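**Q** Give the three-dimensional model of this entry:
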Amino acid sequence: MWKIYSKIAWRNLVKGKRVTLINIFGLTLGITAAFLLFTVVSYELSYDNFQSNSDRVYRVVTQDDYQDGISYTPGVSPPMPEALKNDLLGVDNVVPVMTSYVFVTIDNAVTSNGENNFMVEDAFFTTSNYSSLFDVKVLAGDLKALDQPGQVVLTETEAKKLFGTWENAFGKSILLSKNVEASVGGIVADIPDNSNFKFNMLASYQTLQSNEEVFNIYFDEWGSFGSNFQLYLKLPQSESEEQVNEQLLAFAEKNYKDRGTSKKSFFLQAMGDIHFDTRFDPISGDMIRKETIYTLGLIGVFILIMASINFVNLSTAQAIGKSKEVGIRKVMGGSRLQVIGQSFGETFMVVFISAVISTLAATILLPFLSKVAEVPESIQLITPTFLLFSTAIILGVTFLSGLYPALILSGFQPIQALKNKIQVAQIGGVSLRRSLVVLQFVIAQVLMIATVIAVKQMTEIQDADLGFSKEAVYYFDLPSEESKDGRLDVLKQRLESNSQIKSVTISSDVPSSNNNWASNFWFDGKREDVQFMTFLKYGDADYFENFGLQFLAGNGFSESDTLKEAVINETMAKKLNLTNPQDAVGKTITIGGGGPWMTITGVVKDFAQNSLREEIKPFIIATEKSQYEVVGLKLDKNAGKETLTSIENEFKAIYPDAIYSGKFLDETIANFYQRENQLALVYKVFAVLSIIISSIGLYGLISFMVGQKLKEIGIRKVLGASIPQITFLLSKEFILLVFIAFAIAVPLGYYFTNQWLQNFAYQTSVPLGLYVLVIAVSLLITATTVGYRSVKAALGNPVDSLADE
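**A** Below you'll find the model as predicted:
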């Protein structure tokens, strides 16, 4: 019987091939979108799920409560790991991890150019207990090597980069930061991409402890908190998160009461939250807001709903044409259940064909997925999870799309069906289909509003006045393992002699970065902490001119190698309750308490120290040559590739063994908003997709209405109605549907976009013209889609529609 039903279903689909192709096209668009979005969402949700202890591993994080707000740090102070081992009862595995870039020198070069100096990114200094928390597959050696000083463990890829093959790497000697001898005590498999614990090297913790000055970390500094020094632990089954948090509160009370300007506390963060909690940076890799995941998932659901609506509209538009078939089937003894089965069979065929095409389309589009999402180019589409999802999609869309048409067809009375007397009211009327089209336009208009807002926000951010000059600013890092000796001055002089370089500055950092170096401080000769932290940058006397910082009062400081004079920003002056920036000039300030007092020489206009998601922070800029790590250059507008090459040559002449890496400041700033730009692109793609699907839905509804009004159209033409009059008759109510959808979409769009804009400290305005644009586009889509079908109906011969009267 099923074989016969399948043949009949196939013949019906072929017979109505025009509608069948439209249905397949619409469903293919929706299912392809769902497959791609599922791939992104499932990848983001899979972060570190492969870790066997993911439900028991936690990170200890820091919270600082100030008078004017709360700040969060993913790191702890260097003395805390040893102290917590004694204070945390019932917790055995306490594992410190410090991440850093490490300069590596090897004796036997394996690269084609004879290079034997490398920069290893994401090197984790830790103990052998790391493997008791995190899954690591050992290829050679043993992670117990991390209990000995001067031992490192390399990943397979890093070992190949350094030694040609990972087999050759085991047991070899290397030099860390030009000063620390080490040997390769183990090789491990590469960590999967979907991990926030993706390292290239593990180095023994004792190596770090024995070389504090080399790695710039000191294990007696209780007040030093950095995001790169983190602490992890595994809870036994007998301990709960709440119990350990209580012990951490007691630890903070014991060690940090009345210390500093904030009330410090510590608490546990579950491994499963690290990828999504934007308060705390992961130790490696990136993160994504859960709201973004929900948004992507919601878009996928909406697109599938829109595609299913199209199927319902087009299928019910065909229902009257199938009335005689249904009548004959029932007269011959067919039950309603059999008619429902036949209808679902046809729907399943269409959905299954669409899903197969969608799988092929998604496979073709997969390489481009990394352009709109943070997924690796090697990501796979066909996985066991995908097969389950695609099966669920096929069954779910079949049910959603096929249920209503099946109930309508199976409900036909045989006599009325055979006499072709089925009326609109018997298939649910037009009202339901109108409601479905309104829903489609609501979704499309919300996506259009979101797209315009997202694009406008990102455009304004990229064009925003950051308070400094980012155009034609080029910079490169200094080798951190080198002492800040006279070579710095020589390098600066050589670069300044280049006619294509307008100015040169040496500093700890460029004006805008991800760095947040903060400290307590004293002000105006008072030997007590001010009740908020100040953020720090160090630079030479040319820093302000090179980056185009604008002075509100005073001027820059004179050249010095040590702390002598300082410049503060506008926000700093305001938080110090200075009514006029000029009042700050001449006052004294010291960083950390007990350091040298510096004279404030000027106040600069606020500039964006981080991304525009964050508010402006109080800042001090001072001279401290030992902290200089970056060379910034203002290039002439005519500078080209030759200038960049000459900069690199000068660097290598001064630091022949160092690794050079230069970049433009505007590109660095653009990378701050990579996730947001990708999301804006997603909105664009799916807004266009929703418009296409909405057009198909309109076509389905107008086709249904024309089918019901053929005789009316024929009579009107016989009585002298013109083509424009008939077209207007069929089109006018769709204009109303668009406006109804618009009235619903505006508050929804405003709510969702306002929630997204909360991620930014500086938000774009929402102009009235945006809503005018959305309604204009919606009306244009309606006029194009409905107008085409209406004119076609109006041009029909009335004799054909009135022949049986």
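**Q** Going by C-alpha atoms from here, please, whenever you check contacts or count neighbours.
**A** Fine.
**Q** Helix or strand: which one has residue 40?
**A** Residue 40 is part of helix 17-45, with elements assigned from DSSP states H and E.
**Q** Same question for that helix: list its buried residues.
**A** For helix 17-45, the neighbour count (16 or more other C-alpha atoms under 10 Å) marks 19-20, 22-41, 43-45 as buried.
**Q** What of stretch 47-63?
**A** Using 16+ other C-alpha under 10 Å as the test for burial, stretch 47-63 gives 47-48, 53-54, 56-63.
**Q** Am I right that residue 157 is in contact with residue 188?
**A** No: Residue 157 is not in contact with residue 188 according to C-alpha atoms under 8 Å; the separation is 9.3 Å.
**Q** These two: who's more crowded?
**A** The neighbour count for residue 157 versus residue 188, taken as other C-alpha atoms under 10 Å, is higher for residue 188 (24 against 17).
**Q** residues contacting that one?
**A** Contacts for residue 188 (C-alpha atoms under 8 Å, 6 or more residues apart in numbering) come out as 136-140, 153-156.
**Q** Second chain to compare with the first, below:
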Amino acid sequence: MFKNYLKIAIRNLLKKKVYSFINIFGLGVGMACCVLIFMFVQEELSYDNYHEKGDRIYRVIHGSTQEGVEESEATNDFWVWGNAPVGPALKRDFPEIEKVVQFSGRADILLSIGDITQQEEGILFMDSTAFEVFSWELLQGDPKTALAAPYSVVLTESTAKKYFGDANALGQSIKGSEVAGRANAGEYTVTGILADVPSNSHFKFNLLISLNTFRQTRAEVFDDWGYADTYTYLLVNEQFDQAAFQEKIPDFIQRGNTDTEESNYMIRLEPLKDVYLRSDAQRQPGQTGSLSNIYVFSIIGIFILVIAIINFMNLSTARSMERAKEVGIRKSIGAGRKSLIFQFLGESLIIVLLAALVGFALVSVSIPLINELTAKEFQLASLINWQTIPVVLATIVIIGLLAGSYPALVLSSFRPVSILKGINNSNARGVNLRKTLVVFQFSLSIALIAGTMIVYSQMALLLDQDMGFDKEQMVVLDYNYDGDVTNVSASIKNEMEAIPGVSSVAFSRSVPGSHFPAAYTTLEMADGEMVGQAQPIFQVGLDFIDHYGLELVAGRSYSRDFPSDSTQALVINEAAARQYGYANPEDIIGKKFDQWGRAGEVIGVVKDFNYISLHASIEPLTLPFEAYASRYVSVKLTGEDIPATLAGLEGVWNQLVPHRPFIYSFLDEDFNQQYQSDFRFRKIFTTFSILAILIASLGLLGLATYTAEQRTKEIGIRKVMGANVGNIVGLLSKDFVKLILIAILVSTPVSWYAMNLWLEGFAYQVSIQWWVFLVAGVGSIIIALMTISFQSIKAALMNPVKSLKSE
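**A** Okay, here's the model as predicted:
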């Protein structure tokens, strides 16, 4: 019996090759898309899961309450980056905390080993307890002492190979430059070699320097509750209760923080499992993911698979009449309904199994593409293991049963007497079902087309929005606070500005899109009271404001005509003026300020500019003049012969500061790096949307082909009666167009709501226009007509004599 069922299934597949191809290939593509999306989602959800004690690791986030607002109702932003003394104080006051590990914000350092000199990025000053909390594999060295002594350094395996090749790096010396505010220049000893940090880690590094190096250089930082340069992670015991712990925090702060009354300082804990996808805190130590993007991609994956299954069900129910006589004969000779259901479900499972093989082949060849789209490193081998194989087999069975259930139930319910007489009352039900499924299928397709258009519009806004500063043709040279460069900054400026193709040169500690510190700033209010606020600062050189084209809305910029500007003047942005209660920027000019040991008057207010990405609104910002805490040289080019201009800049650099590598980048490219995850989202969203539409079109082609076959005689009669090709094409197309018009009405409100939710992740967002859905609907109609027209025209051009002879 089973052998007979198998033969019949194979014969049917070979007999109707077009339908078999559409079913198998369409379902295979749908399954492949689902698998690829599953791989991406699984990778995103796996972040930091490799830590053995991950369920007991938390991190401290820092914030402040507004006056008169309860901590539980506070809406202020929290920062992961904060003060150092909070870690030891928590360990001292709470016995449920077993270990504290702290590390600095990311630093860069100039390393010299023999003839190799390179600015190494991704460096952390790390606590000696790191290996007791995090599950990092130390290949060489003692985990208890590797980060204990000052000027100890632990290299990752790839970093060790870069500098030492195949030689043993353990115990070797590395010469390191000064790390501004953290470490003096000196000799570092390699005390450990660490396996490269897994890719699914929320922060990464190339080497670790002992935190005691930082502590030896600036010990006062580790007792200063107002100095932010530390990330604090905690390992708690098994009985830890986060809610109960949080209730004790206000009392802890009152005991431990002497500045509480002024700053309204508060802290919260974040579980490690929430750090990558669920954290809203600012100043993250590394990359973060997007939970909403995971939802979007998961939904798209389900959409694609559903569309493919709908194709299968539509074609199976549409072709049910072709097998009606077979069912009638089988029933008349004693076949039971159960055996028929089993037969048709078996045929369905065979098709799904073949589709799965096609899908697996497509996944194999698509791995490089998905790696490029997601900037991750997926391996096909990760899909083949004892955990995934049962899931894959179960999925094949479920899809086979789901896709084949309705056709099997419909076919097995035919009455043999009626069927053999040519009567089939279930045909109308089948037609209605197919219409419903086509509407649903194209509702999804239209929603995806509209979503793609909105995503592209939002990405265009990110690139084209006037940021309020000049970023085009701006070259940024990074010299990492090197004091030797600062000492000759005047010569560098003069020599570079003399190069043809250079418009102007400016020095600063930060540039738009880069790291910037925060400073507690006290400023005079309208009533004369001095009020303090913590806010971001850009320490800038004398010419920075003019160089970047920042617009002054009140007062003046720094000037060489006023020597006191270097120590007693401050320029702020409009948001900072509003923060202190000045709606009119003119009113804050001349008001007193006190910031990081500098005191004087506000001399100017610049128009708000987007110095961070458009995901966030413009925050209050101060731009104090600072000649000796710079890191970047910004060079504005005229756009004439850029390669020659860059060569001239490198020549000046090598002449004046030959010890420092010439490291440059273009500001617009650096700034847009903030949107890399958004651009990847656009690529992935668009790619899978196109695939979903293609699968839907493939199913529509199958239905159009079947419809044309069923109406062969009708078409022949109409042609004999004088119908032309246009009449026939319109006849076969109008029913599908009606269904797509209904799909437009169904999909518009749903996709509008979904895309509005996605846009909430941007402070600056496009408004969704009604015409987007009109264009999406028209586009889907055009796609459908192009799909249908081929088969319709073929049917219309058929010789009516052959049509009238057909059975």
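**Q** Give me the TM-score for this pair.
**A** In this superposition the chains share a TM-score of 0.92, using TM-score structural alignment, normalised by the length of the first structure; 790 aligned residues with a C-alpha RMSD of 2.7 Å.
**Q** follow-up on the earlier one: mapping onto the second structure, list which of the contacts of residue 188 of the first structure remain contacts.
**A** By both residues aligned by TM-score structural alignment, their matches' C-alpha atoms under 8 Å, those still in contact after alignment to the second structure are 136-140, 153-156.
**Q** So which of the residues you listed sit within strands?
**A** Using DSSP state E, the subset of those located in strands is 138-140, 153-155.
**Q** Can you tell me the element the residue most central in space within the second structure falls in?
**A** The centre of the second structure sits closest to residue 677, judged by C-alpha atoms, centre = their mean, with a distance of 3.5 Å. Using DSSP H and E, the element containing residue 677 of the second structure is helix 676-710.
**Q** can you state the direction angle for that helix and helix 17-45?
**A** Inter-element angle recorded for helix 676-710 of the second structure and helix 17-45: 160 degrees (by axes from the mean of the first three to the mean of the last three C-alpha atoms, to 10 degrees).
**Q** Return the mean post-superposition distance for helix 676-710 of the second structure against the first structure.
**A** Following the fit onto the first structure, the mean deviation recorded for helix 676-710 of the second structure is 2.5 Å by mean C-alpha distance after the TM-score superposition for the first structure.
**Q** in that helix, what counts as buried?
**A** Buried-residue list, helix 676-710 of the second structure, by 16+ other C-alpha under 10 Å: 677-679, 681-686, 688-689, 691-709.
**Q** ditto for stretch 339-359 of the second structure
**A** Residues 340-359 are the ones in stretch 339-359 of the second structure that count as buried (16+ other C-alpha under 10 Å).
**Q** In helices, which of those residues appear?
**A** Of those, the ones assigned to helices by DSSP state H are 340-359.
**Q** picking that back up, buried subset of the ones in strands among the kept ones among the contacts of residue 188 of the first structure?
**A** Buried subset of those (neighbour count, 16+ other C-alpha under 10 Å): 138, 140, 153-155.
**Q** With distance to residue 519 of the first structure as extra columns, can I get those in TSV?
**A** Listed next are those as TSV, based on distance: C-alpha to C-alpha, whole Å:
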residue	distance to residue 519 of the first structure
138	41
140	44
153	35
154	35
155	36
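**Q** Just give me the closest of those to residue 278 of the first structure.
**A** Nearest to residue 278 of the first structure, judged by C-alpha to C-alpha, of these is residue 155 at 28.0 Å.
**Q** The closest one and residue 140 of the first structure, how far apart?
**A** When distance is defined by C-alpha to C-alpha, to the nearest Å, residue 155 of the first structure is 10 Å away from residue 140 of the first structure.
**Q** who touches both of the two?
**A** The contact sets of residue 155 of the first structure and residue 140 overlap at 187-188 (C-alpha under 8 Å, 6+ apart).
**Q** re the thing from before, which members of the buried residues of stretch 47-63 of the first structure occur in helices, if any?
**A** Applying DSSP H to the buried residues of stretch 47-63 of the first structure, no entry is found in helices.
**Q** would you turn the residues you listed into a markdown table with distance to residue 522 of the first structure?
**A** What follows is those, written out as a markdown table (distance: C-alpha to C-alpha, whole Å):
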| residue | distance to residue 522 of the first structure |
| --- | --- |
| 47 | 44 |
| 48 | 44 |
| 53 | 45 |
| 54 | 44 |
| 56 | 43 |
| 57 | 40 |
| 58 | 36 |
| 59 | 33 |
| 60 | 30 |
| 61 | 27 |
| 62 | 24 |
| 63 | 22 |
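**Q** mean deviation of the biggest strand by length in the first structure from the second structure?
**A** Using DSSP E, we find that the single longest strand of the first structure is strand 93-106. After superposition onto the second structure, the mean distance of strand 93-106 of the first structure to its aligned counterpart is 2.7 Å, using mean C-alpha distance after the TM-score superposition for the first structure.
**Q** so after that strand, what's the next helix or strand?
**A** Next helix or strand after strand 93-106 of the first structure toward the C-terminus (DSSP H and E): strand 117-126.
**Q** which helices and strands sit right next to that following strand?
**A** Packing contacts for strand 117-126 of the first structure, counted by 3 or more C-alpha pairs under 8 Å, 6 or more residues apart in numbering; DSSP states H and E, involve strand 93-106, strand 201-204, helix 205-210.
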